[in-house]
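In: attaching a predicted model along with its sequence, questions to come.
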Amino acid sequence: MLKTDAKRPFIAPTLAVLTVAVAQANLAIAESFALEEIVVTATKREVGMQDVPIALSVMNSAKIKEQGAGNLEDISAHMPNVNISETSGSDSIFIRGIGSGDNAGFEQSVGTFIDGVYTGRGRSSRSAILDLERVEVLKGPQSTLFGKNTVAGALNVTTAAPTEEFEASISASYEPEFEGWGTSVIVSGALTDTLNARFAARVEETDGYLDNHLLDRNERQEEDTIARVTLEWMPSSDLSVRFKYEHGETDTVGRQDTIGITTPQADFIYQTFGDPSFESSLDYDKYSNSLPGRPGVNYSYEWDLAVVTVNWDVNDFSIKSITSYTDSFSDGYNDLDFGPLQLIGGQSFEDHKQFTQEFIITSPQSDTLEFMAGVFYQSEELELGSDVEIRLSSLGPLFTQGAAGAAAAFGVGSPQHQRALLADAGVNTFGYGDVTLVNNFEQDSDTFSAFAQVTWHMADDFRVIAGLRYSDDEKELDKLGYAAAYDANGYTPYSEPLSPTHQAFWELQRFSTAHHFGSHGFERCSYSFNNPPISATETCNNDTGISNVRSEKHWTGDIVFQYDLTPDAMTYFKYGTGYKAGGFDARNLQGNIDGQEFEDESVVSFELGAKLSLWDGRADMNVALFHNQFEDVQVSVFDGVANFLTTNAGETTSQGLEVDGQVLLAENLLMRYAFSYLDATYDKYDGAACTVAQSATWTGVGSCTQDLKGEPTKFSPEWSGNLGLEYHTELTSSIELKAGIDLQYMEDYHATSDNDPVIMQESFTKVNARVQIAGEDTWTLAILGKNLTDETVSNAPNDIPLGGFGFAGSYFHFLDAPRSYELQATYNF
């Protein structure tokens, strides 16, 4: 279990006391200052946040800059019940304990929308943040206005728009702990009387915070470059056309992973066949190496995005058109044994192209009836390729010493002993177990949807908002996987004579129905084993690949009852439904055709909320009580060998309470707060993958499974919250001081889908602080401290692959950054 020094929850009771005190202090106060209104576009219109009947969190551009947020993962750390983290294959986005697992075939349970354009790939959250106006996190299903793949919520990102007045700035940052630096330039203003333009660019680099002792370098080294041009043409007061083009590149060397937990047996293997100085550690030390003759661990991501947005007012009606095209490509090579061995490596690429077109018509504001309607089309091409190389021969005599040596090393009857018996019987004489698994995945998708939303003002203080959306999705798959082997002549196409060797390698310890390697592609076989003596009878059916077409049609929607208790207090009740599209497993390396397809995920949601303005506008409070019922939640779980098992997890309930707000304690002192209670559990999940400990004692037929009914989902801490204070004062007539501190608390949670207690992340409290001086809106200098409590947090731990070969009970971890400091400077022209 990953331990920290954090204490039990203290933010929630502290905030409760402060909030009650503020509410009771709603006295006759004559001060003229009040909170500034926060404007959002969560309803596809610009509306004050306190008027929106949705539970949402917002971070504006100033806060994003002050926190040194480089990507969406950094922003999510400031929002309870929101988790964005990097995994071994992609990024995962979770809201209220619901999200998508590590599978490139998954679409996200949390949709990401940038300037109204859907961005469905999980890797998009890694891209650098540049010149944003705000980030809104909408919690709960948002199917009517945002469409599919928003069953858990949506990220609504708005970039800064061109200005008529000239403005320009240059910013720089330096992080000495990790040798990181960044610089950005922004220029905006009018080119003509009808044309405004904005240019923004940023370059940043870092050497990383893990020390790879084997390669004598820091990891993960990263370089991000991103540039954006936005033009806005306004030929008349009724028409505006905005064009945006963006190009970005991310290049990395190494990863922020380390082997954190090992067994004595694994230590022996690592130190004997890898690095004698190897030690497992969560202290940001690692010993990692790639396969000989292969590139070092690296990753690159490049994207181009073009968007044309047209707003046209016709007789008080508003018509909007959003047209977008996205082209992105990523590739990389990973060390998949995560340690000093030259044992497992994998390279992969993802080529993604997307075209979208949306039309929206909005009626004028009315005291009786308003409506919004639209149509949406998306065409998507996704191509994935990967190969996984496993070289057991790199372990030398450990797996070639015969049955007697294997029995001495691992014991009679162990999987290693069984394999040695096969080798002694002449099944294999060279490079036993060395194999390359090749996986090609191509998918074309088309989505059409139409929606309508009506707002009926039944009275001055009561309105009903009802929405409905129809969606039609189609996915067409072409997938091929095959195996190749190493022999005395080097790398050669896989041949049938070696088939028993590799079949034994993959299936001997499973005793179940699964795939059989063949030179022509995949072949499904059923086996019956006798042991001892070791023999097998098989029945096979040929399969040269997988082609499939999947079509879905869905009706989703919501209804909201919104009531104004007073001019400063609004309550609402929302009922909603949503879905995430089904699809095809992109990480199936074993040719398990029966498990290739997974079903769509659906949700029914209830939410009761209130938004209050208190203390003569000096404070606000938002409260949401929610209950979300999910069916067929899509999960992907590592099986401990080299494959991911993808399935639908039955039924899940996510329910709880969220409270957030801000208080202007004095004219120059602001407090922000948020806390949540979350109960996200599986109601039905009897086919979940087993933990290492459960697999070791499994006596059933087939692969080990467990029943997780009543157990929590991933990333679902029972309590979480944050508390921030921001103070500013004038040092001189021209220099202002601004200081702030943020506390982020999370109770313990599971970060893997098998709920392995050994790698549960225990509760922690992170503290960030910032001090800034600024001169008359011209320049700023600041120092930012991140994770000042130096908490060790792992958001993507998992089993070391090939558990049956001596690594069972050993785990790798993806670690958040330790304590660091950043210097920031900005000059405005």
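Out: Received the coordinates, thanks. Computed from a predicted model, the values in this text were never measured in an experiment.

In: make it CA atoms for all contacts and neighbour counts henceforth
Out: Noted.

In: number of nearby residues for residue 483?
Out: Counted with other C-alpha atoms under 10 Å, residues neighbouring residue 483 total 26.

In: find the centremost residue of the protein, please.
Out: residue 92 (2.2 Å; C-alpha atoms, centre = their mean).

In: in the stretch 151-300 of the chain, which spans are helices?
Out: Under the criterion DSSP state H, counting those that start in this stretch, the stretch 151-300 of the chain contains helices at 264-273.

In: the residue lying closest to residue 547 once chain neighbours are set aside and residue 385, how far apart?
Out: Distances taken as C-alpha to C-alpha, 6 or more residues apart in numbering place residue 478 nearest to residue 547, at 4.6 Å, with adjacent residues excluded. Using C-alpha to C-alpha, to the nearest Å, residue 478 is found at 12 Å from residue 385.

In: take the one below as the second:
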Amino acid sequence: MLTSMRRLVSVLAVACGLVVIYEPVWAQTQTLEEIVVTARRRDEAIQNVPVTVNVFTEQAIESAGIESPRDFVAMVPNMTLVEVQNVGNSFITIRGISQARNSEPSVAVLVDGVLETNPYQFDQELTDIREIEVLKGPQGAVYGRNAIGGAILIHTVDPSDHFSGAVRVGVGNGTSEKAQVAVSGPIDSAGTLKYRASLDYYDTDGYRQNAFLDRKADPYRDYSGRLRLLWKPSDQWSADLRAFRDRVETTAFYYIIPRGNEASVFSDFSTPPNANDVTSPIQNNNLGTDNRDVTDLALKLDYSLGSGTLTAVSDYNRTKEIDTGDAFDFRPIPTSLLAFFTGGVPAALGGPFDESQSQFINETTYSQELRFTSRKIGDFSWIAGAYYVHTERFI
């Protein structure tokens, strides 16, 4: 439902713009655009790369309405994304290789060549994206840690040589709004320093009804912004500074525990477990909260030597997420399992009791990569490098 909603937003956004129809002359020869990938840390035509790669170009991203990871993952064979009810926990599975909750991922994710060191930042709105590459199979030789299942390479739109801007707005069912704006251009007259800035806002009241609270159980609001500064004083070297900030506000822990007999609390144990049994409604009395903040700063330096390119990548990331909400068996107090056993406790002594749960994640990482990528001499090329990461994690 959520994916359909977001695609509807994209359709409405396109409908608000100017549509130009071009009828091709059949006598003309049409050529296919060459797809260039960076699967081996260098620009290569996709047909020359001996890796299983699924590529989404900027045109494919626009046509398919890809606005979040779940959208492109659903289009890649042998790949799934499991999203739980706290936005930072998502499990990527490629060819059967997955991960455990609150653990390191099995798939490396890189944005503009910078490795995401924090697994809690992956599930976010995709704004101002130029290309997405999905590499299947172990990629540790090239991408290092957390790449046993594969790698996902996300490339944002590069700063432009001339001033440009884009605005997209959309509305959808479920009282949903979406707005995106991006501006880009040179800063100095020589065009050696360029920028690109983008903002994204998405807000929806949700789609799943909470029968007890008589409101939507899954409202979602996301604010994000991205800034890139690209300085290229000569053909020999360049500096790419990237800043990203994201804030998500939603709810958590509105699970459904099926009951064959809603009037009997012991049906929690006698009802056969079935993940597809949604006959019991969402009815937790604690709506819960789930707030996530992501801050990421990265600097990428490239220096071209005669024999290859020397690259240094520095990254700082901090992600915080707080989840609070109802606990087993996710029902209002009068019909909950705990209240059945503590219902005789008077209010003066704090009864009847109810359960709640929470999780706090605070992770800060610092990473440094140094890499040398050789020039290609015939069919021979090589890469050598070192990578360091320091993680401070509290869960």
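Out: Yes, it's here. Worth saying up front: this structure is predicted, and the values here are computed from it rather than measured.

In: what's the TM-score for these two chains?
Out: For these two chains in superposition, a TM-score of 0.80 is obtained (TM-score structural alignment, normalised by the length of structure 2); 338 aligned residues with a C-alpha RMSD of 2.3 Å.

In: ok, back up a step: give the residues shared as contacts by residue 478 and residue 385 of structure 1.
Out: residue 441 (C-alpha atoms under 8 Å, 6 or more residues apart in numbering).

In: compare the two (neighbour count), which wins?
Out: Applying other C-alpha under 10 Å to residue 478 of structure 1 and residue 385 shows that residue 385 carries more neighbours, namely 20 against 16.

In: starting at the chain centroid, how far to the helix or strand harbouring the more buried one?
Out: Counting by DSSP states H and E, the element that carries residue 385 of structure 1 is strand 369-390. Using C-alpha atoms, centre = their mean, to the nearest Å, the mean C-alpha position of strand 369-390 of structure 1 is found 16 Å from that of the whole chain.

In: wait, the residue nearest to residue 547 of structure 1 sits on residue 549?
Out: No. If you go by C-alpha atoms under 8 Å, residue 478 of structure 1 and residue 549 don't touch, sitting 9.1 Å apart.

In: pretty sure residue 104 of structure 1 sits in a helix.
Out: No. Going by DSSP: H, G, I helix; E, B strand; the rest coil, the assignment for residue 104 of structure 1 is coil, not a helix.

In: what's the burial count for it?
Out: 22.

In: where along structure 1 do the helices fall?
Out: Here structure 1 has its helices, by DSSP state H, at 11-24, 61-66, 72-76, 143-146, 264-273, 402-410, 415-424, 499-507, 692-696.

In: mind giving me the packing neighbours of the shortest one?
Out: It stands for helix 143-146 of structure 1. strand 435-459, strand 462-487, strand 546-566, strand 569-580 (3 or more C-alpha pairs under 8 Å, 6 or more residues apart in numbering; DSSP states H and E).

In: highest average neighbour count across these?
Out: strand 569-580 (a mean of 23; mean count of other C-alpha atoms under 10 Å).

In: where in structure 2 does it fall?
Out: Strand 569-580 of structure 1 lines up with nothing in structure 2 when matched by TM-score structural alignment.

In: repeat for stretch 136-153 of structure 1
Out: On structure 2, the counterpart of stretch 136-153 of structure 1 by TM-score structural alignment is residues 133-150.

In: do the same with stretch 42-49 of structure 1
Out: Using TM-score structural alignment, stretch 42-49 of structure 1 pairs with 39-46 in structure 2.

In: contacts for the matching stretch next, please.
Out: Residues contacting stretch 39-46 of structure 2 (C-alpha under 8 Å, 6+ apart): 34-38, 49, 51, 53, 133, 135, 142, 153, 373.

In: among those residues, name the ones in strands.
Out: Mapping these onto strands (DSSP state E) picks out 36-37, 53, 133, 135, 153, 373.

In: ok, which pair from the residues you listed is furthest apart?
Out: Maximum pairwise distance in these, criterion C-alpha to C-alpha, is 20.7 Å, between 53 and 373.
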